[in-house]
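A.B. asks: pasting a predicted model and its sequence here:
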Amino acid sequence: MTKQSLRIAVAQTTATADVRSNGETVRRLMREAGAEQARLVQFPEGFLSGYAKEQIQDWGHVDWPAVRGELEQIIALAAELRIWVVLGSAHPLTPPHRPHNSLYVISDQGTIVDRYDKRFCSHTEITTFYSPGFEPVVFDVDGYRFGCAICVEINFPDLFTQYGELGVDCLLLSAYPVDEVFEAKARAYASINTYWTGMALPSQTSHLMNSGVIGPDGRYVAQLDGGEGLVYADLERSAYSVWFDKARPWRRTALLGDIYRSRRVDDPRSEDRTCF
C-alpha cells in the first residue's frame, strides 16, 4: 500500500577502523531514527567495515568476524524497530577475490533483501581494493521505490538515467566525496531524473558538503549543518506533482522522439544551415 508520505533519515557519521564502534554508532542512530518515526535510515559508503583508502589500507587488517557480528546485531535491531536500513560496508568474497564495496538493504522484518555492489569503481579501488558489481538494485518501501548508488558513480550519467527508467522515487547515494562539484552533480541528477536523492556522507568530508536529502527539483529538502547525526525528510509525491505527474512522463515521451519526428518539416530553408 502506498502511503501519502514516507519519512527517511540520512546519516552523517565519523568513519573509523573500529568495526565495533561503527556498529554501535549505526544502532544508536537507528534508535534515534525509529523514535522520529522514520521508515528508512541510510548510512555512508563503507561505514561499517571502514572504507578502503581511508580507514582501511589492507583487507588483512579487517576483523571480518566482527563485521559479521555487528551486521547481525543491526539486522536484529531493524526487526525490533521495524525500520529499513541501507548500510555501507565492504562485503567479503571467497579468497583470493577482493571484497565488493556494498550497500546492504535490510528490511524492517530483519532480513537482507538485497545488496548493491558498486559497479563503477575508481582506478585505485578496482586495481587494489574491490571487485566490481554489475546490477542495479531497486526495492520498495510502503509504495515508494528506492535505488542505490555509491560515490564515484556520480560521474556516470547513464547509471542515474537507468534508475529513472526503473521508476525510482528516491535514489540513495552513499559516498566519501573528494571535491565540491560532487554536490552539484547530485543536485543536477535529482532534477533531471525527477527523484529525491538521499546523500549520506562521513563527517570527515563535511568541509566539502553535508549529508542531506535533495528534492526532485534539485533543491535541498533538508541538510545537516556540520557535525554528526541524522537529517530527516518526508517524501510526499503530491508536493512535487508538477515533477512526477507532468515533467517525468513528458520527458519519457520526448526521449522516444515521435513528437518531434511527426512534426519534421520538408523545407529548403530548414535544410540549408549556412544562410539566414
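C.D. replies: Thanks, I have the structure now. Numbering: from 1, shown residues only.
A.B. asks: every contact and neighbour count from this point should use C-alpha atoms.
C.D. replies: Fine.
A.B. asks: contacts for whatever helix or strand residue 187 lives in next, please.
C.D. replies: In the assignment (DSSP states H and E), residue 187 maps to helix 181-193. With contact meaning CA atoms under 8 Å, 6 or more residues apart in numbering, helix 181-193 is reached by 154-155, 157, 160-161, 164, 196-197, 209, 214-219, 248.
A.B. asks: now stretch 224-241
C.D. replies: Contacts of stretch 224-241 (CA under 8 Å, 6+ apart): 4-14, 29, 33, 38, 196, 203, 206, 210-213, 216, 221-223, 244.
A.B. asks: and stretch 23-33, by the same measure?
C.D. replies: With contacts defined as CA under 8 Å, 6+ apart, stretch 23-33 is touched by 9, 11, 13, 40-41, 43, 48, 70-71, 74, 77-78, 81, 83, 229-230.
A.B. asks: buried sites along it?
C.D. replies: Residues of stretch 23-33 classed as buried: 23, 25-27, 29-33 (neighbour count, 16 or more other CA atoms under 10 Å).
A.B. asks: next up, a second structure to put side by side with the first:
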Amino acid sequence: MRIAVAQVISGADTAANLELVWDYAAQASNAGARLVVFPEATMRAFGHSLKDIAEPLDGPWASEVRRIAKDLDITIVAGMFTPGKDGRVRNTLLVTGPGVEASYDKVHLFDAFGFTESKTVDAGEGPVTFELDGTLFGLATCYDVRFPGLFTANANAGARVNIVCASWGAGEGKTEQWDLLVRARALDSTTYMVACGQGDPETTGAGPAGAAPTGVGHSAVVTPLGKPVVALGGKPELAVVDIDPATVDDVRATLPVLANARRF
C-alpha cells in the first residue's frame, strides 16, 4: 500500500489551510498514494480561536475536504475541530475518501508542560478504527502517543497500522521524545506507525509562535519493529512510501507481545 505523509504548517486562515490540503493531496494522488495523512489542527493552527471555526462533520470545511478526497480518489486524514460540550470544542481527526468515512476525537488531553488543553477541548470517548483496501487503521492524536493502551487497543481490534497526527510543542528534549514515543508505540502494538506532525515554523523563518504548541516536524513512518521507513526533518514536506501491512502477521508470529500480554 502506498501512503503519504503531508507535513504542513497550517495557519489561522481555514480557507488557506484547505488550499494546503488540496495541494498536498493532489501531489500524493499523482504519486499513486491511496492515503494521505495531515497533522492535527490542519483546519486552524493552535494559538488562534478554535470555538469560532468549530463545525460538525457535515459542515463546509469538512465537506470541502470530502470533495477533495472524492475528486482525487484518495483517502484523507486531517485534523479539525468540532463542537463539544460546555462551550468547548473537540479535537477531531476527519477520515474521508471513496467508500471511507470515520472520525476520531482526541481522548487524552494535553494538560502538561504548562498547557491546559482541557480548558477549551472536550475529550473523546474511546478508540476508533477504519478500513481501507482491506487493512484496518487505528487513530490517535498528539498527546495520545504517550499512552500505549490506545495503540494496543487498536491493534487488538485488528489494526495493522496506527496513525498519530500531532501539533507537537517544542521544548528541551521534546523532539527526541516524539521520535522515541512513535517508535515505542510501533513495538508495543506491533503495527506500522504513521506519525504526521505540523512542520517547524522556524524552518520557514516564522520563528516560535509563543505558548501554543505548533510543531517540530519529524513526521515518520515506522515498521512494527520500530525501524523508520522514512523520517522527515522540520520543514514542510510530503513523503510518499510503500508499506506492506501483511508483514504485520509475520512480526506478530515472531514477537507476540499482544498475545503474551497479561492484564493486572
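C.D. replies: Thanks, I have the structure now. The shown structure was predicted, so the numbers you read here are calculated from the model rather than taken from an experiment.
A.B. asks: TM between them?
C.D. replies: With the length set by TM-score structural alignment, normalised by the length of structure 2, the two chains reach a TM-score of 0.83; 241 aligned residues with a CA RMSD of 2.4 Å.
A.B. asks: still on that earlier bit, quickly name whichever of the contacts of helix 181-193 of structure 1 is closest to residue 138 of structure 1.
C.D. replies: Among those, residue 164 lies closest to residue 138 of structure 1 (CA to CA), at 10.8 Å.
A.B. asks: all strands in the stretch 151-276 of structure 1, in order from the N-terminus.
C.D. replies: Secondary structure of the stretch 151-276 of structure 1 (DSSP state E, counting those that start in this stretch): strands at 170-174, 196-202, 212-214, 220-223, 229-235.
A.B. asks: tabulate those strands in CSV, adding columns for distance to residue 147 of structure 1.
C.D. replies: Shown next, in CSV, are the strands of the stretch 151-276 of structure 1 (distance: least, CA to CA, whole Å):
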stretch, distance to residue 147 of structure 1
strand 170-174, 5
strand 196-202, 9
strand 212-214, 14
strand 220-223, 18
strand 229-235, 14
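A.B. asks: how many neighbours does the residue nearest to residue 56 of structure 1 when sequence neighbours are not counted have?
C.D. replies: In space, and not counting its chain neighbours, residue 56 of structure 1 is closest to residue 50: 6.0 Å by CA to CA, 6 or more residues apart in numbering. Using other CA atoms under 10 Å, residue 50 of structure 1 is surrounded by 23 other residues.
A.B. asks: about what we covered before: drop anything exposed from the contacts of stretch 224-241 of structure 1.
C.D. replies: Buried residues within the contacts of stretch 224-241 of structure 1, counting neighbours by 16+ other CA under 10 Å: 5-14, 29, 33, 38, 196, 203, 206, 210-213, 216, 221-223, 244.
A.B. asks: in ChimeraX, how would I select just the buried ones from the contacts of stretch 23-33 of structure 1?
C.D. replies: Restricted to buried positions by 16+ other CA under 10 Å, the ChimeraX selection for the contacts of stretch 23-33 of structure 1 reads:
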select :9,11,13,40,41,43,48,70,71,74,77,78,81,83,229,230
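A.B. asks: closest to residue 54 of structure 1 out of the contacts of stretch 23-33 of structure 1?
C.D. replies: residue 48 (13.0 Å).
A.B. asks: residue in structure 2 paired with that closest one?
C.D. replies: Residue 48 of structure 1 maps onto residue 43 of structure 2 when the alignment is built from TM-score structural alignment.
A.B. asks: please apply the same query to residue 188 of structure 1.
C.D. replies: Under the alignment (TM-score structural alignment), residue 188 of structure 1 maps onto residue 184 of structure 2.
A.B. asks: equivalent analysis for residue 19 of structure 1, please.
C.D. replies: In structure 2, residue 19 of structure 1 lands on residue 14 (TM-score structural alignment).
A.B. asks: tell me, how many residues neighbour its match?
C.D. replies: 17.
A.B. asks: now do the same contact list for it.
C.D. replies: Contacts of residue 14 of structure 2 by CA under 8 Å, 6+ apart are 43-44, 61.
A.B. asks: hmm, try it at 6 Å
C.D. replies: Residues in contact with residue 14 of structure 2 (CA atoms under 6 Å, 6 or more residues apart in numbering) are 43-44.
A.B. asks: what do you get for residue 203 of structure 1?
C.D. replies: Per CA under 6 Å, 6+ apart, neighbours of residue 203 of structure 1: 12-14.
A.B. asks: just the closest of the residues you listed to residue 268 of structure 1, please.
C.D. replies: Taking CA to CA as the measure, residue 268 of structure 1 lies nearest residue 12 of those, at 59.3 Å.
A.B. asks: separation between the residue nearest to residue 160 of structure 1 when sequence neighbours are not counted and residue 67 of structure 1?
C.D. replies: Take residue 160 of structure 1 and drop its neighbours on the chain: the residue closest to it by CA to CA, 6+ apart is residue 189, 6.7 Å away. Distance of residue 189 of structure 1 to residue 67 of structure 1, computed by CA to CA, to the nearest Å: 33 Å.
A.B. asks: residue 27 of structure 1 now?
C.D. replies: As defined by CA to CA, residue 27 of structure 1 lies at a distance of 14 Å from residue 67 of structure 1.
A.B. asks: ditto for residue 159 of structure 1
C.D. replies: Using CA to CA, residue 159 of structure 1 is found at 29 Å from residue 67 of structure 1.
A.B. asks: between these two, which is the more surrounded one?
C.D. replies: Applying other CA under 10 Å to residue 159 of structure 1 and residue 67 shows that residue 67 carries more neighbours, namely 22 against 16.
A.B. asks: what packs against the helix or strand hosting residue 41 of structure 1?
C.D. replies: Secondary structure from DSSP H and E places residue 41 of structure 1 in strand 40-42. Under the contact definition 3 or more CA pairs under 6 Å, 6 or more residues apart in numbering; DSSP states H and E, strand 40-42 of structure 1 sits against strand 6-13, strand 84-91.
A.B. asks: out of the ones you listed, flag the one nearest residue 140 of structure 1.
C.D. replies: strand 84-91 (10.4 Å).
A.B. asks: in structure 2, which residue range corresponds to the closest one?
C.D. replies: By TM-score structural alignment, strand 84-91 of structure 1 lines up with residues 75-82 in structure 2.
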